[in-house]
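> Structural data only, the sequence is not supplied:
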């Protein structure tokens, strides 16, 4: 069922134009992108099914073409391509914002950006935000991928990438697939190890952010950063 078959008061397009995009829920916004449902399922029902299959917007933002193709109604290429394009635009827009702003002044934006990249993953990944002398983003790189419980991080590789980007400072980040964001003793020890290695190159470690689905923790904000 398409939008024109829905009752007028239920049409997301009309509500968006009248009240603004913020007035719409996740299902309605997604329905605008999908445009049509399938036989026996109107577009709002289909949008809800997609969100359920992806475990919410965070999962949808990171779904690949193969994953989307397994969802009923997204077997065709057109809708999958449009969703993937919108998701990539969202990531690029946020990266552009960070490249134009001082990261230390926008901790929520940094956390949201890391959520987009790491929060949904079922395995641990370790990433680094490389910053210039004004604490603006040069590049985010995911450097190491581990199991559900552990990631092997090599300070030499972090240092090489920091030198490659001519970074003046870095923000470390990794995810906890368990859903808990409290740092472990190993996380704190790793932070200290990287601080020591990068300090020899006059590169500061400003923070270590841990993300899980829908939440994050800044070790610097919590006073958990080891003394340099």
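Arrived safely. On a predicted model such as this, the values are computed, not experimentally measured, just so you know.
> can we go C-alpha only for contacts and neighbour counts from here?
OK.
> residue ranges for the helices of this structure, please.
Using DSSP state H, the helices found in the chain span residues 12-19, 26-34, 43-54, 57-61, 65-69, 77-99, 107-114, 155-164, 185-199.
> and the comparison structure, right after this:
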């Protein structure tokens, strides 16, 4: 669906609907806006800025998806990448591949994010273990793990906010 069904409003960030929209159209538009908020060069001054966008992009998957938001030294987005796909309740995450991507993008920091298809964003023990392994691996190259966010239809959990990180 294109943005032809919308027309920019007079105030920045506002739009007028010029054609009827389906629920699917609205969801696709929202995901497009979320991707733009996480586009290259956008500055993330607080991880909470990214939470709702990440939630919107990942909450509807029927399988786990582990993604990384790569940031520069000023916490501007370099790239948002879905790195690993799993099953309904687990995803294999390989620290070597995350480190390799972070070095390729010359990232100074990362925000880790994955979804829980069950809807419950409570981190598992496995989530906590992989976060620690990633923090250690990336830390050896002076790449900071700012947060790990678990998203679900019931909300999100921030490792930084809850003290897990």
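Nice, I can see it. Because the structure is predicted, anything quoted here is derived from the model rather than measured.
> before we move on, the earlier item: can you redo the helices of the first structure as JSON lines with mean neighbour count and distance to residue 210 of the first structure?
Below are those laid out as JSON lines (neighbours: other Cα atoms under 10 Å; distance: least, Cα to Cα, whole Å):
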{"stretch": "helix 12-19", "mean neighbour count": "15", "distance to residue 210 of the first structure": "35"}
{"stretch": "helix 26-34", "mean neighbour count": "19", "distance to residue 210 of the first structure": "26"}
{"stretch": "helix 43-54", "mean neighbour count": "20", "distance to residue 210 of the first structure": "22"}
{"stretch": "helix 57-61", "mean neighbour count": "19", "distance to residue 210 of the first structure": "16"}
{"stretch": "helix 65-69", "mean neighbour count": "16", "distance to residue 210 of the first structure": "26"}
{"stretch": "helix 77-99", "mean neighbour count": "15", "distance to residue 210 of the first structure": "18"}
{"stretch": "helix 107-114", "mean neighbour count": "18", "distance to residue 210 of the first structure": "9"}
{"stretch": "helix 155-164", "mean neighbour count": "16", "distance to residue 210 of the first structure": "17"}
{"stretch": "helix 185-199", "mean neighbour count": "16", "distance to residue 210 of the first structure": "9"}
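> can you pull the contacts of the residue nearest the centre of the second structure?
The second structure has residue 54 as the residue nearest its centroid, 3.8 Å off, counting by Cα atoms, centre = their mean. Applying Cα atoms under 8 Å, 6 or more residues apart in numbering, we find residue 54 of the second structure in contact with 34, 113, 151.
> do the same with residue 219 of the first structure
183, 207, 208, 209, 210, 225.
> Tell me the counterpart of it in the second structure.
Using TM-score structural alignment as the criterion, residue 219 of the first structure maps onto residue 159 of the second structure.
> returning to what we had before: would a markdown table of the contacts of residue 54 of the second structure with distance to residue 104 of the second structure be doable?
Formatted as a markdown table, the contacts of residue 54 of the second structure follow (distance: Cα to Cα, whole Å):
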| residue | distance to residue 104 of the second structure |
| --- | --- |
| 34 | 24 |
| 113 | 19 |
| 151 | 26 |
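> Show me which of those residues is closest to residue 41 of the second structure.
residue 34 (14.0 Å; Cα to Cα).
> can I assume the closest one is in contact with residue 53?
Yes. Checked against Cα atoms under 8 Å, the pair residue 34 of the second structure and residue 53 is within contact range at 4.8 Å.
> Now tabulate the helices of the first structure in JSON lines and tack on distance to residue 130 of the first structure.
As requested, these are exported to JSON lines (distance: least, Cα to Cα, whole Å):
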{"stretch": "helix 12-19", "distance to residue 130 of the first structure": "38"}
{"stretch": "helix 26-34", "distance to residue 130 of the first structure": "32"}
{"stretch": "helix 43-54", "distance to residue 130 of the first structure": "30"}
{"stretch": "helix 57-61", "distance to residue 130 of the first structure": "23"}
{"stretch": "helix 65-69", "distance to residue 130 of the first structure": "29"}
{"stretch": "helix 77-99", "distance to residue 130 of the first structure": "11"}
{"stretch": "helix 107-114", "distance to residue 130 of the first structure": "12"}
{"stretch": "helix 155-164", "distance to residue 130 of the first structure": "7"}
{"stretch": "helix 185-199", "distance to residue 130 of the first structure": "12"}
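> looking at those, which is closest to residue 149 of the first structure?
helix 185-199 (11.1 Å).
> What is that closest one packed up against?
helix 155-164, strand 204-212 (3 or more Cα pairs under 8 Å, 6 or more residues apart in numbering; DSSP states H and E).
> Out of the ones you listed, the one nearest residue 120 of the first structure is which?
Here strand 204-212 is closest among those (Cα to Cα), at 7.1 Å.
> got a list of contacts for that closest one?
Outside strand 204-212 of the first structure, the residues that touch it by Cα under 8 Å, 6+ apart are 111, 114-115, 118-120, 168-183, 191, 194-195, 198, 216-220, 225.
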